[in-house]
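Enquirer: Below are the sequence and a predicted model; questions follow.
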Amino acid sequence: MQYLISAIDPIKNSGGNKAKKDIDFFASQLNDTRVIHVKIYYTRLQRYLLTRLSIIKLVKTHPADRYILQFPISTPYVLRQFIEVIQKYTNAKVDLFIHDLPALQLSMDDKERELVLFNQVDNLIVHNQAMKKWLVDNGVQTNMIELGLFDYDNEQPMQKKQEYDPANFTICFPGNLAKSTFLTKVNLSHQLNIYGPNKLDSYPESIRYCGQYTPEELPKHLTEDFGLIWDGNSIETCSGTFGEYLKYNNPHKTSLYLSTGIPVIIWDQAALAPLIKESGVGICISSLTELDSVLLSLTNEQYQLMKRKAEKLGQKLRKGYYTKHALTKLNMDE
């Protein structure tokens, strides 16, 4: 028996973001896996007084062979308490299912402390080969399993069209618009529809703001022909902290697009670019300045094939293929 432990944010009163909720959902479909939601205390005083006691109670009331923590989980202190308690009071394995790497993503000063914790667990589920290499290069020796893609529980029907006109292809881009400063520099002949919070007062003419929706509602509003994976402050390349992070992570919006049957446009230096290219589910570009010409060069037949492949891969994401495979492989690797 193994337990997947997910933190509940007391401020949002939820089980976490869409990615973590979907891991919970698909993990619970495995016969040997149970999901536990734990409260993560918000104030520093509560964390220091109550966290360890809560974890001790958890492992005593829910004995298991393995505990899998969705990471990040609150603060490094909370993670350290989980590791220490599980290793002190049980003989169980303790693993981390990594959603983000704050030390890499935000260039945190306490990178070393985070990496030390990674070396104290038994296994890491990481996004891809690039993330695994970065961790190894930075001294992490723990066994790692590559996820491949994040799954996406999507109950909305896949969008269907019969004919496509390359001159009128539309593109979608949902996300936190405050950090997507490249949008202010986009100059496309194709329409780019953006979704999400923190929109700016004005955007270039080719961009249309389409509102903000929950992750569950958003797919039914995405009727565009492509989904864009880009970040940073430049249209020439993905630059800055957020742009560079694409070299190592699996952006969750990739799974949103594919689970909706939408082919992907991605930076050719992104960690997911090889998968997108080899699977035939999208196109890779080095700069947004070349996007118009690349789209115009596509034939209707080429796009139809790309879309069929995106739909096929999207069906796997809707069924939790990658989550279940990674969690099952934890036991096979021992």
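Expert: Done, it's in. Numbers count the residues shown, from 1 in each chain.
Enquirer: When you work out contacts or count neighbours from here on, use the C-alpha atoms and nothing else.
Expert: Will do.
Enquirer: mind checking how far residue 297 is from residue 265?
Expert: 14 Å (Cα to Cα, to the nearest Å).
Enquirer: Among the two, which residue is more densely surrounded?
Expert: residue 265 (24 against 12; other Cα atoms under 10 Å).
Enquirer: Please confirm that that one is located within a strand.
Expert: Yes. Secondary structure of residue 265 (DSSP: H, G, I helix; E, B strand; the rest coil): part of a strand.
Enquirer: Which neighbouring residues are in contact with it, exactly?
Expert: By Cα atoms under 8 Å, 6 or more residues apart in numbering, residue 265 lies in contact with 226-229, 282-285.
Enquirer: Residue 150: which of those residues is nearest?
Expert: residue 229 (14.5 Å; Cα to Cα).
Enquirer: Looks like the closest one contacts residue 266 (just checking).
Expert: Yes. Assessed by Cα atoms under 8 Å, residue 229 is found in contact with residue 266 at 4.7 Å.
Enquirer: higher neighbour count, these two?
Expert: residue 266 (26 against 23).
Enquirer: Run through the residues that contact that one.
Expert: By Cα under 8 Å, 6+ apart, the residues touching residue 266 are 228-230, 273, 282-285.
Enquirer: this is the comparison structure:
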Amino acid sequence: MSYFNIQSINNTAGGKAFAASKPIADTIKTLSTLGSIDMGSIDSLPNLLGRKVISYGSLANYFKQVGSGDTIFVQYPLYISYPAFLQVVYYLRFVKRCKLVFIIHDVNSLRIDPTVGLGGMGHTNNTQRSLRNELRILKLASGILVPTDAMRKFIENTNKVSAKVIVFGLYEHLADSLDVPTFKNQRTMIFAGNLDKSSFLSKLNHSTFHYEIYGNEPSMFTLPENLDYRGSFPSDELSAQFSGGFGLVWDGSSVDGISGVMGAYLRYNSPFKASMFLASGIPVVVWKNAAIADFVSQHRLGITVNSLAEAESAIKQITDEQYAELTASVRSFGLQLRQGAQFKKALEDVLTFA
């Protein structure tokens, strides 16, 4: 039996420095330790009806090296049309008779506001219909890897899947160096990411707390002058800019909790920026209702709060000794993320069932 990996490229980031490609690149690197063959991006495979469907000949040619009983790891979602995605899955499952293991990075119908636009498989302007389409695909899996227990429960309870659903925890953040930095206590919150999707920053104009901001300058609003904007850096250079404090894992438009589509999605997913901060030795600030909040608290990886005002107050009260204890836990866990330990264990588990 052989292992293969398929993926597609999410172009919604617009080529910005904070690309969403590292989580996929890291999982591919870990899969290669199993001998998995990376088949690359299938974005160019749809070739009929305005690139909405795939000819049978193209499918057969693309997957000609795949044999019956082989295992295909699918980096989910694939950013091709829903009909094309269904074709790929049906061909591999029923023609090639392969086992399909989905590695869930996002369930787009849960995270994208249909009024803004839904890009990707299963997406219509009706959120429930889009979700049904996505779940229809997931139901064909032999095994599913998800980042949180909340997402596991959602998929199992909503979809009645027969596949084993395994939780891998926070996304791995592989690094050549296994030396996780040590930082001193600083009353700082670091935020890095897509600033246009982070309009809560505009509400911090009266805050006296030190916020360190990284990312492309937002086009939808102006950053308040009291925020310390440091510019944009490629993901592999970003952590070198940090000098201590806490990494802020926040989304949406409110500083008093998280609401709307993004708030709802944080109840299911594991934001990759949390892994980035922890692998860099930085403890995190997480919304109390986020899917990763209990994990952060139990493993002493940061603090969980209801609002940014609460976070500011809590950080001001943390002593140097308490911060040193926090960062010791963070460095230990960050080393696991750099080695991909959690994900490797989840892979071993899912392959015993798939």
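Expert: Structure received. This is a predicted model, so every value here is computed, not measured.
Enquirer: Do you know the score for how well these two fit?
Expert: Put the two chains on top of each other and the TM-score (TM-score structural alignment, normalised by the length of the first structure) is 0.90; 327 aligned residues with a Cα RMSD of 2.4 Å.
Enquirer: before we move on, back to that, turn the contacts of residue 266 of the first structure into TSV, columns for distance to residue 49 of the first structure and secondary structure.
Expert: Converted to TSV, the contacts of residue 266 of the first structure look like this (distance: Cα to Cα, whole Å; DSSP: H, G, I helix; E, B strand; the rest coil):
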residue	distance to residue 49 of the first structure	secondary structure
228	45	strand
229	42	strand
230	42	coil
273	45	helix
282	50	strand
283	51	strand
284	50	strand
285	51	strand
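Enquirer: of all those residues, which comes closest to residue 261 of the first structure?
Expert: Distance to residue 261 of the first structure across the contacts of residue 266 of the first structure (Cα to Cα) is lowest for residue 282, with 10.9 Å.
Enquirer: For residue 96 of the first structure, what is the corresponding residue in the second structure?
Expert: Taking TM-score structural alignment, residue 96 of the first structure has residue 102 as its aligned residue in the second structure.
Enquirer: give me the element its match is part of.
Expert: strand 99-104 (DSSP states H and E).
Enquirer: Distance check, residue 261 of the second structure against residue 109 of the second structure.
Expert: 10 Å.
Enquirer: Neighbour count: these two, which is higher?
Expert: Neighbour count, other Cα under 10 Å: between residue 261 of the second structure and residue 109, residue 109 has more, with 27 against 16.
Enquirer: if we can go back for a sec, with the contacts of residue 265 of the first structure in mind, which one is nearest to residue 4 of the first structure?
Expert: Minimum distance to residue 4 of the first structure across the contacts of residue 265 of the first structure is 29.3 Å, recorded for residue 229 (Cα to Cα).
Enquirer: show me the contacts for the closest one.
Expert: Per Cα under 8 Å, 6+ apart, neighbours of residue 229 of the first structure: 173, 251, 253-254, 264-267.
Enquirer: quick one: residue 33 of the first structure from residue 5 of the first structure, how far?
Expert: Residue 33 of the first structure sits 10 Å away from residue 5 of the first structure, going by Cα to Cα.
Enquirer: on that earlier part again, give me the helices and strands touching the strand holding residue 102 of the second structure, please.
Expert: strand 71-76, strand 143-146 (3 or more Cα pairs under 8 Å, 6 or more residues apart in numbering; DSSP states H and E).
Enquirer: so where in the first structure does the longest one end up aligned?
Expert: Taken onto the first structure by TM-score structural alignment, strand 71-76 of the second structure occupies residues 66-71 there.
Enquirer: with the second structure superposed, average distance for the matching stretch?
Expert: Compared with the second structure after fitting, stretch 66-71 of the first structure has a mean deviation of 0.7 Å; criterion: mean Cα distance after the TM-score superposition for the first structure.
Enquirer: Give me the contacts around the lengthiest helix in the second structure.
Expert: Looking across the second structure with DSSP state H, the single longest helix is helix 320-339. Helix 320-339 of the second structure has contacts (Cα under 8 Å, 6+ apart) with 170-185, 275, 278-283, 299-302, 342.
Enquirer: So residue 216 of the first structure versus residue 19 of the first structure, what's the distance?
Expert: In terms of Cα to Cα, residue 216 of the first structure sits 11 Å off from residue 19 of the first structure.
Enquirer: Looking at those two, which is more packed in?
Expert: residue 19 (18 against 14).
Enquirer: Now check that one against the second structure: what is it aligned to?
Expert: Checking TM-score structural alignment: residue 19 of the first structure goes with residue 23.
Enquirer: To which residue of the first structure is residue 216 of the second structure aligned?
Expert: Match for residue 216 of the second structure (TM-score structural alignment): residue 197.
Enquirer: before we move on, what about residue 196 of the second structure?
Expert: Residue 196 of the second structure maps onto residue 178 in the first structure, by TM-score structural alignment.
Enquirer: Quick check: that match touching residue 195?
Expert: No. Between residue 178 of the first structure and residue 195 there is no contact under Cα under 8 Å: 11.5 Å.
Enquirer: and residue 264 of the second structure, what helix or strand is that in?
Expert: helix 260-266.
Enquirer: Then residue 85 of the first structure?
Expert: helix 76-89.
Enquirer: For the contacts of residue 265 of the first structure, pick the one with the most neighbours.
Expert: Highest count within these by other Cα under 10 Å belongs to residue 227, 28 neighbours.
Enquirer: tell me the secondary structure for the counterpart of that residue in the second structure?
Expert: Counting by TM-score structural alignment, residue 227 of the first structure corresponds to residue 247 in the second structure. Following three-state DSSP, residue 247 of the second structure is assigned to strand.
Enquirer: Show the contacting residues for residue 247 of the second structure.
Expert: Residue 247 of the second structure touches 189-191, 274, 277, 282-285, counting by Cα under 8 Å, 6+ apart.
Enquirer: Kindly recompute the last result at 7 Å.
Expert: 189-191, 277, 282-285 (Cα atoms under 7 Å, 6 or more residues apart in numbering).
Enquirer: and what of residue 284 of the second structure?
Expert: Contacts of residue 284 of the second structure by Cα under 7 Å, 6+ apart are 246-249, 274, 277, 301-303.
Enquirer: Cool, thanks, signing off.
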